[in-house]
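Peer 1: the sequence and its predicted three-dimensional model are supplied below.
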Amino acid sequence: MSTPGHGSVHATGPTDRTDWIDLIGARRAVNGSWRLGEAEPGPHASVQRQLHLRSFGTDLTAVLLTPDANPPCAVVVVPFYDTDTLLGRPSPLYPAGRPGPGRDYALRLAARGLGVLAVPWWAEMLAEREGPTDLSARYGPPAATHAAQHPGVTGLGRSVADLLLAVDALTKIPGIDIDRIGSFGHSLGGKHALFLAALDPRIRAAVVHEPGLGFAHSNWRDPWYLGDRVPQLRDLDELAGLIAPRSLLYAGGGASDGTHNADVAQRAHQHWPSPGFDVLMHNTGHPLPDHVFAACASWLTDHLN
C-alpha cells in the first residue's frame, strides 16, 4: 500500500456535505423505516438476522452478521447487487459456475470476526428476475420509473439514502459499536461505499475497489447513478476529501481505476493533513482478486479494531 504523490489542489470553489447531498438528492425517504428480524445461527460463529428496510416504497432485505461473542462489535456495511452473492450463495447474477474471483465479501469479513451488514441494491430488487443481464436493459426501466416518481433524487442518491437508513438502524441495535462502523465495496458497491463514507461521518473507515474515481472514468452518467446531474465544476476528489481525516483505502486494478486517474487520487490526497488515505493498485483488471481482497480486509480490520 502506498500514498500517492502530491499534486496541485483542484480548486473549484467551496463544497461541503450539504452541497453533495443536495446535488444527488441523498435524503432519506420520508416514510423510510426499518425492522430487525429474529436471530438465528450464522456462518463463522456469528448470529444472523435480517434487517428489513422500507425505502422509497421498496422493501430491501439486508442481512446482518454479528459475532456471537465479545460485543460490542465493529460492523462493515457492504453494498452490492444482492445479498446472496455477498454471502457466497448462487444468484441469478453470479451463478456458482461463473468463473472469476469469489464475491462472498460479507462471508469472508465475518470469518475475520467482524460484524457485516450486506445491503442489496434497489435497482436489482426491482429488475426482472429472469430479465437480461445487459446493464441498460436490466436497470434502465427501474431507473426511469424512479426518476418519474422521485424527481430531484438521482439513482445514486436513492442508493445512498438506503444506506443512510441502514446505518441509522445499526446505531440502534444492541451489541454494535457505533464508533466502529466501516464500509466496503467493489465496483457498483465501491461507488456506493465511497459516497456513504463521504456523506455519513458515522463511517470510521472505508475501502473502495474500482469505483471509478473521477466522473470521466466510469459510467457515472448512467441513469441509475447520476444521469444528467454529473457536475461540471467539481470532481470526486472533493467528494473523497469529505472522508478526511477518517481513513480511506482506495484500490484499483487498472480498469476503472489506475494510472489514468491517478491525478484525481493525488488531488483527493490533499485533503488529508496526516496519514489516512492509502492506495492499493494491483493492475490485474476490474475483478477483485482474492489476495487483494485479503489485503483490503486486513486494512479494514486494523482500522476498525
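Peer 2: Received, thanks.
Peer 1: C-alpha from now on. contacts and neighbour counts both.
Peer 2: OK.
Peer 1: which residue sits closest to Asp237 in space, ignoring its chain neighbours?
Peer 2: Spatially, and ignoring its direct neighbours in sequence, Asp237 is nearest to Ala268 (4.1 Å; C-alpha to C-alpha, 6 or more residues apart in numbering).
Peer 1: and Glu128, that's in a strand?
Peer 2: No: going by DSSP: H, G, I helix; E, B strand; the rest coil, the assignment for Glu128 is coil, not a strand.
Peer 1: residues contacting it?
Peer 2: The contact partners of Glu128, taken as C-alpha atoms under 8 Å, 6 or more residues apart in numbering, are Arg138.
Peer 1: kindly recompute the last result at 10 Å.
Peer 2: The contact partners of Glu128, by C-alpha atoms under 10 Å, 6 or more residues apart in numbering, come to 137-139, 141-142.
Peer 1: that older thread, so how far is Lys191 from the residue nearest to Asp237?
Peer 2: 15 Å (C-alpha to C-alpha, to the nearest Å).
Peer 1: and what of Asp257?
Peer 2: Per C-alpha to C-alpha, Asp257 is found 12 Å from Lys191.
Peer 1: shared neighbours of the two, anything?
Peer 2: 209-213, 218.
Peer 1: taking those one by one, which sit in strands?
Peer 2: Counting by DSSP state E, the shared contacts of Asp257 and Lys191 place His209 in strands.
Peer 1: closest to Arg54 out of the shared contacts of Asp257 and Lys191?
Peer 2: Distance to Arg54 across the shared contacts of Asp257 and Lys191 (C-alpha to C-alpha) is lowest for Pro211, with 26.2 Å.
Peer 1: in addition, the following structure is provided for comparison:
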Amino acid sequence: MGLTPGTLWSLLGYPGGPPGLESVAIVEASTEGTMTVEAVRLTISGKDVPGTLLRPRAAGPRPALLYAHAHGNAPGIGRTELLSGRPALLSPYGPALVEAGFAVLCLDMPGFGDRQKDGPESALAKAALWRGRTLLGQMLSELSGGLDFLCRDPGIDATRLATLGISMGATHAYWLAALDPRVRACAHLCAFAEIAPLIDSGAHDLHGPYMTVPGLLAAGDMGDVAALIAPRPQLVCSGADDPLTPPEALTPALSRLRAAYAACPGALSILTEPGSGHAETCAMRDAVLSFLRHALA
C-alpha cells in the first residue's frame, strides 16, 4: 500500500477526510505596534478551537502562515508560543513573521493552552484510539479547519499559504502540507526522522503519544509523508545532536525526500546544524525567514 493523502487520512482515523470549518467568531481584536492581534474561536466537529491571528496593519491581501505550536512537555503554552515564545526558540516567531509581511494563525491543540480542560494528552490519545481515531488525526483535522479559515478571510491571499513549526509543530507542519495541497510551502524544525529506526533504538518514546499512527509503518514512514509535499517548496532544519533526529533516523528520511525532489532539487532546502540539539539556532531562523519570503513571493 503506497502513501497518498487519502491513505494517510484513513490511517489517522478520518477516512472521509477532515470535517471542515463550521463557524468562526472574532472574540477580541487589538493593535500592538504595527500589527493587529485577533483572538478567534473556530468551531470544528462541534468543538471550540481557540486561536490567535496576527496581521500586519498595512492593507491588502497578505500571504499567511499556519503556525503550529510545539509540545515541550509544557501543555500550558499552546498558542501563546506565537507571541511569548518557548525555551526551544530564539524568540517568538509571531512578531518576526508579521514584520516580514505575513499574517499568522496559531491554534491551541487538544490538551494545550486554553484546552487543557479537555484532558491530558495520554487520556485524549487513548480515547481517540478507542473510537477508531488518533489524536494526531484530530489535531490535523483542526489545523485543516484553520486553513479553511485563512482561505475565507478577504485579508488573506489564499494562494500563498505555508505551514511552520518546531518539534510537535514541525510534525504538524509537514503532515498538513502532505495532506492538503492548499499549503504552498512548508518549513519545519527539529522533528523530521524515520520512526522505524527510532523504535529500534527506543528513541521513539521521547515523542508524546499524540504522534502514534497505527499501521503507518506497513505503508511507509515519515520520509514518505514529507515526500508527498514535492514539488512544493520545503525546508527541513535539524540539529545534528538532537536525540529526536539522530543520524540513523534523519539520514534515511532525508534520502527519501531528496529522491522525491530529484526533478525539482531547488525546491528542497536542508539545514543540519553541527553541535546543535533540540532547539532553534540563528542559522535556522535566518533560513526560515529567507525560505518563506522566497516561497510565498
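Peer 2: Yep, that arrived. On a predicted model such as this, the values are computed, not experimentally measured, just so you know.
Peer 1: show me the strands in the second structure, by range?
Peer 2: Going by DSSP E, the second structure shows strands at 21-32, 35-44, 47-56, 62-68, 103-107, 156-166, 185-189, 234-239, 268-273.
Peer 1: adding distance to Gly208 of the second structure and mean neighbour count, write the ones you listed out as CSV.
Peer 2: Formatted as CSV, these follow (distance: least, C-alpha to C-alpha, whole Å; neighbours: other C-alpha atoms under 10 Å):
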stretch, distance to Gly208 of the second structure, mean neighbour count
strand 21-32, 26, 13
strand 35-44, 23, 19
strand 47-56, 21, 22
strand 62-68, 16, 27
strand 103-107, 19, 28
strand 156-166, 14, 24
strand 185-189, 17, 28
strand 234-239, 19, 26
strand 268-273, 23, 16
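Peer 1: columns distance to Pro95 of the second structure on top of those strands, output as a markdown table?
Peer 2: Below are the strands of the second structure laid out as a markdown table (distance: least, C-alpha to C-alpha, whole Å):
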| stretch | distance to Pro95 of the second structure |
| --- | --- |
| strand 21-32 | 10 |
| strand 35-44 | 8 |
| strand 47-56 | 8 |
| strand 62-68 | 12 |
| strand 103-107 | 9 |
| strand 156-166 | 14 |
| strand 185-189 | 17 |
| strand 234-239 | 21 |
| strand 268-273 | 23 |
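Peer 1: please enumerate the helices of the stretch 201-305 of the first structure.
Peer 2: For the stretch 201-305 of the first structure, the helices defined by DSSP state H, counting those that start in this stretch cover 236-241, 262-269, 290-304.
Peer 1: quick one: closest of those helices to Ala62 of the first structure.
Peer 2: Nearest of these to Ala62 of the first structure, taken as C-alpha to C-alpha: helix 290-304 at 20.4 Å.
Peer 1: counterpart of Gln48 of the first structure in the second structure?
Peer 2: Under the alignment (TM-score structural alignment), Gln48 of the first structure maps onto Val37 of the second structure.
Peer 1: that match reaches Ser30, doesn't it?
Peer 2: Yes: counting by C-alpha atoms under 10 Å, Val37 of the second structure touches Ser30, with 5.3 Å between them.
Peer 1: shared neighbours of those two, anything?
Peer 2: Counting by C-alpha under 10 Å, 6+ apart, the common neighbours of Val37 of the second structure and Ser30 are Leu54.
Peer 1: what do we get in the first structure for Ala253 of the second structure?
Peer 2: Using TM-score structural alignment, Ala253 of the second structure lines up with Val264 in the first structure.
Peer 1: tell me which residue is most central in the first structure.
Peer 2: The centre of the first structure sits closest to Ala193, judged by C-alpha atoms, centre = their mean, with a distance of 2.2 Å.
Peer 1: still on that earlier bit, which one of the helices of the stretch 201-305 of the first structure lies nearest to Ser55 of the first structure?
Peer 2: Closest approach to Ser55 of the first structure among the helices of the stretch 201-305 of the first structure is made by helix 236-241 (24.1 Å; C-alpha to C-alpha).
Peer 1: let me see the contact set for the aligned partner of Asp104 of the first structure in the second structure.
Peer 2: Alignment note (TM-score structural alignment): Asp104 of the first structure maps to Pro92 of the second structure. Residues near Pro92 of the second structure by C-alpha under 10 Å, 6+ apart: 80-86.
Peer 1: same deal with Ile199 of the second structure?
Peer 2: Neighbour list for Ile199 of the second structure: 205, 249 [criterion: C-alpha under 10 Å, 6+ apart].
Peer 1: tell me the buried residues in stretch 161-174 of the first structure?
Peer 2: Under the neighbour-count criterion of 16 or more other C-alpha atoms under 10 Å, stretch 161-174 of the first structure has 161-167, 169-170 buried.
Peer 1: what's the spacing between that stretch and its chain's center?
Peer 2: Centroid separation for stretch 161-174 of the first structure versus its chain: 14 Å, with C-alpha atoms, centre = their mean, to the nearest Å.
Peer 1: repeat for stretch 294-301 of the first structure
Peer 2: Relative to the chain's own centre, stretch 294-301 of the first structure is displaced by 15 Å; criterion: C-alpha atoms, centre = their mean.
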